[in-house]
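[1] Predicted model and sequence follow; I will ask about them next.
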Amino acid sequence: MLDGQTIWWPLLLSTLAGLSTTIGAVLAISRTPDESFLAFLLGTAMGVMATVSGAELWWHKAVQRQDWLGVSLAVAAGAAAFALLDPLLPKPPEPQQLLLHEADKQVEPDAVLQLRLSSQAEVKLATGLRAHHSGLMRLGLLMAITMSLHNLPEGCAVAFSAFTDFGATMALAIAVHNIPEGLIIAVPVYAATNSKTKAIALAAASGLSEPIGALFALFVLRPFVSSLERLDYVLAAVGGVMLAVCGLELWPEARKCKQDVRMLQGVLLGAVAMGWTLLVGV
C-alpha cells in the first residue's frame, strides 16, 4: 500500500525534472536560438542520457547482479520497445522550422490587427501575418502535445529510479533532456503571441506530464515490479529506452542542425558532467 511518505519523493523528482522545460522556454525568449545553440543542447542531452544509461543502468547493474546476459537482454528489450513505439508517436518538425528570425518575434499581432488599412495590398499583408501567427500558435500547441506524450514514460522512469540510490541522478538526466523540449515549444508560441508568459506557461504545462507518468508507475505498474530483483531489470530496460531515445530521437535531430562540432561538444560536456556525478555519488 502506497502512502504519502512513499510517493512524495518520486513525485518531487518527476515534477522537478518535468519543469526543466521552463529553462528551455526562458532560453527561447531571452535570445534567438540558432542551429549551433540547439545542436549543443541536444548533444548535451545525449551525453547525459547515454552516460547514465550505459554506465549506471547497464554496466553497473550487470556487475552488481553478476548477470551480464539478463541485464543486457533487459536493456535490449527496453530499446526494442521504444523502437517499436517510436513510429506511432507524433514527430516534431525539422529544427530549422523552429529557429525563427528575430523579425518574427518583433511583429505585434494585435498591433497588426489595429492598423488602418488604406489599400488592398495592406489588407493582403495583414491577412498573411494573421495566418502566419495562427500557424505558429498551432505549431506550438502541437509541440506541447507531442512533448507531453514523450514525457509520460520518462515520468515512469524517474518514479522507478526514485526508490534507488541514484534517483536524483536519473531525474537530473531527464531534466537536461527536457531543456531542448521546452525550447522547441516556446519558440513558436512566443513568435506567434509575443507573450513571454504564454510561452513559458505552455512549456511548463507540457513538463507536468512527467509527474502524471510517475503516478501511473506508482499506482499501476509498481505492484508488478515490487521486488528489488525485478526493479533492477526494469531499470535496465529503462536504460535501453533512454539509449534508444538518444539514437532514434536526439541524434537525428542534432545532425539536422548541421553543426556537428557543436553537437559533439555538447555530448562531451554532458558525458563528463554526468560521469562526474555518478563517480562522486551525486
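    Here it is on my side, so go on.
[2] contacts and neighbour counts: CA atoms only from here.
    OK.
[3] and stretch 81-95, which residues are buried?
    Across stretch 81-95, burial judged by 16 or more other CA atoms under 10 Å covers 82-83, 86, 92, 95.
[4] Equivalent analysis for stretch 263-279, please.
    263-275, 278.
[5] Name the residues that touch stretch 207-219?
    2, 7, 10-12, 14-15, 17-21, 147-149, 151-160, 178, 182 (CA atoms under 8 Å, 6 or more residues apart in numbering).
[6] ok, back up a step: adding secondary structure and distance to residue 76, write the buried residues of stretch 263-279 out as TSV.
    As requested, these are exported to TSV (DSSP: H, G, I helix; E, B strand; the rest coil; distance: CA to CA, whole Å):
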residue	secondary structure	distance to residue 76
263	helix	26
264	helix	25
265	helix	28
266	helix	26
267	helix	22
268	helix	24
269	helix	26
270	helix	23
271	helix	21
272	helix	25
273	helix	25
274	helix	22
275	helix	22
278	helix	22
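[7] dropping in the other structure now:
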Amino acid sequence: MNLALKGILYSLVAGLATTLGALPFMAMKKGISRRTLDILLGFAAGVMLAATAFSLVVPSIELGGPLRFVIGFTLGAIFVDIMDKLAPHEHLIKGYEGPLEHSKVSKIWLFVIAITLHNFPEGMAVGVGAFTTEALVIAMAIGVQNIPEGAAVMASLVGAGYKPTRALRISFLTGMVEVVGGLLGAILISVVRPLLPYAMAFAGGAMLFVISDEVVPETHSGGFERASTYSLIFGFIVMALLDNILG
C-alpha cells in the first residue's frame, strides 16, 4: 500500500475510535460523574504519554539523531502553545481560554476548537508514523486513547444539555480532525522525506504539551487526583505493552 494512503487510512480509523467511545452514551439523559470523567481522561493521558515516548521520541532520535529530535520536539510544543493562546476555545473543565474577545463565537464551537487543537497533532503523528515501522503501534495508540476521550466528550456534552444525537455528531467531527492532521502529515513526508524525524518529534512535543498543560491539570482539579493518576499509570502500562507486542 502507498505509505501516504496508509497514513490517511490509519488516521481515519483512529479518528473513528472517538465515535466508538461516544456510542455507548447515546441512551444517556445526563452526564457522568466528575470522578469517572477524570478516570477516563487520565487513562487517555497515560496512553498518549507512552505513545509519545516509545513511538515518537525514540524513533525520531534513531532516525535523525538528538539534534533533529530537540528541534522538532521543541517546535511542536511551541506551536501548540501559540495556538492555545491565539485560538479562542473552551475546555471540558477549565472553561474558556484564549483571547478575551470571544462573545461572537458560540460555546459549542469554542469546545470544538479546543478538541481540534488536541487532536490535530495526534492525527499528524499517525500520518507521519505510516512511514516508519511504528505505523500500526502509533495508530493503535491514538485509537485506544480516543475511545475514553470520545466517551468523555459525549458524556460532557449530554451533561451540558445537548441532545445525544447532536453530541454524537460533534464527537464524530472532533475525531475527523485527526484525518486532517494525518492527511497533512502524510503528504508532507511524501514530498519531503528527510523531514520525517523532525515531524515525529514535532508531533511528540505537541502531544506532550497537551498532556501537561491541559489534560493532567484538568483531571487534578476536581478532587480525584489519585484516581486520575492511577488511571494514567494504567493507560501507560497498556500502551507500553501494546508497543512491545506490536512493535
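    Alright, I've got the coordinates. Nothing here was measured: the structure is a model prediction, and the numbers come from that model.
[8] Once they're superposed, tell me the TM-score.
    Overlay of the two chains. TM-score (TM-score structural alignment, normalised by the length of structure 2): 0.80; 235 aligned residues with a CA RMSD of 2.9 Å.
[9] which one of the buried residues of stretch 263-279 of structure 1 sits closest to residue 247 of structure 1?
    Nearest to residue 247 of structure 1 among the buried residues of stretch 263-279 of structure 1 is residue 267, at 12.6 Å by CA to CA.
[10] Helices of the stretch 101-250 of structure 1, start to end?
    For the stretch 101-250 of structure 1, applying DSSP state H, counting those that start in this stretch gives helices covering 102-106, 109-113, 120-161, 167-193, 196-207, 209-216, 228-245.
[11] coming back round to it: so among the contacts of stretch 207-219 of structure 1, which ones count as buried?
    7, 10-12, 14-15, 17-21, 147-149, 151-160, 178, 182.
[12] Which position in structure 1 pairs with residue 88 of structure 2?
    Alignment note (TM-score structural alignment): residue 88 of structure 2 maps to residue 90 of structure 1.
[13] Let me fix that, I meant to ask about residue 7 of structure 2.
    Checking TM-score structural alignment: residue 7 of structure 2 goes with residue 10.
[14] ok so, going back, minimum distance to residue 53 of structure 1: which of the helices of the stretch 101-250 of structure 1 has it?
    Between the helices of the stretch 101-250 of structure 1, helix 228-245 lies closest to residue 53 of structure 1; by CA to CA that is 4.4 Å.
[15] Quick check: which helices or strands does the closest one pack against?
    helix 35-51, helix 68-85, helix 120-161 (3 or more CA pairs under 8 Å, 6 or more residues apart in numbering; DSSP states H and E).
[16] For the equivalent of residue 202 of structure 2 over in structure 1, give me its contacts.
    In structure 1, the residue paired with residue 202 of structure 2 is residue 237, using TM-score structural alignment. Neighbouring residues of residue 237 of structure 1 by CA under 8 Å, 6+ apart: 74-79.
[17] what does residue 78 of structure 2 align to in structure 1?
    Under the alignment (TM-score structural alignment), residue 78 of structure 2 maps onto residue 80.
[18] Quick check: its match vs residue 109 of structure 1, distance?
    Between residue 80 of structure 1 and residue 109 of structure 1 the computed distance is 45 Å (CA to CA, to the nearest Å).
[19] Which one's more surrounded, the two?
    residue 109 (19 against 16; other CA atoms under 10 Å).
[20] Quick check, central residue of structure 1?
    Geometric centre of structure 1, nearest residue: residue 178, 3.1 Å, by CA atoms, centre = their mean.
[21] Trace it over to structure 2, please.
    Using TM-score structural alignment, residue 178 of structure 1 pairs with residue 146 in structure 2.
[22] Quick one: closest of the helices of the stretch 101-250 of structure 1 to residue 62 of structure 1.
    Per CA to CA, nearest to residue 62 of structure 1 of those: helix 228-245, 8.8 Å.
[23] Leaving out chain neighbours, which residue sits closest to residue 210 of structure 2?
    residue 118 (6.5 Å; CA to CA, 6 or more residues apart in numbering).
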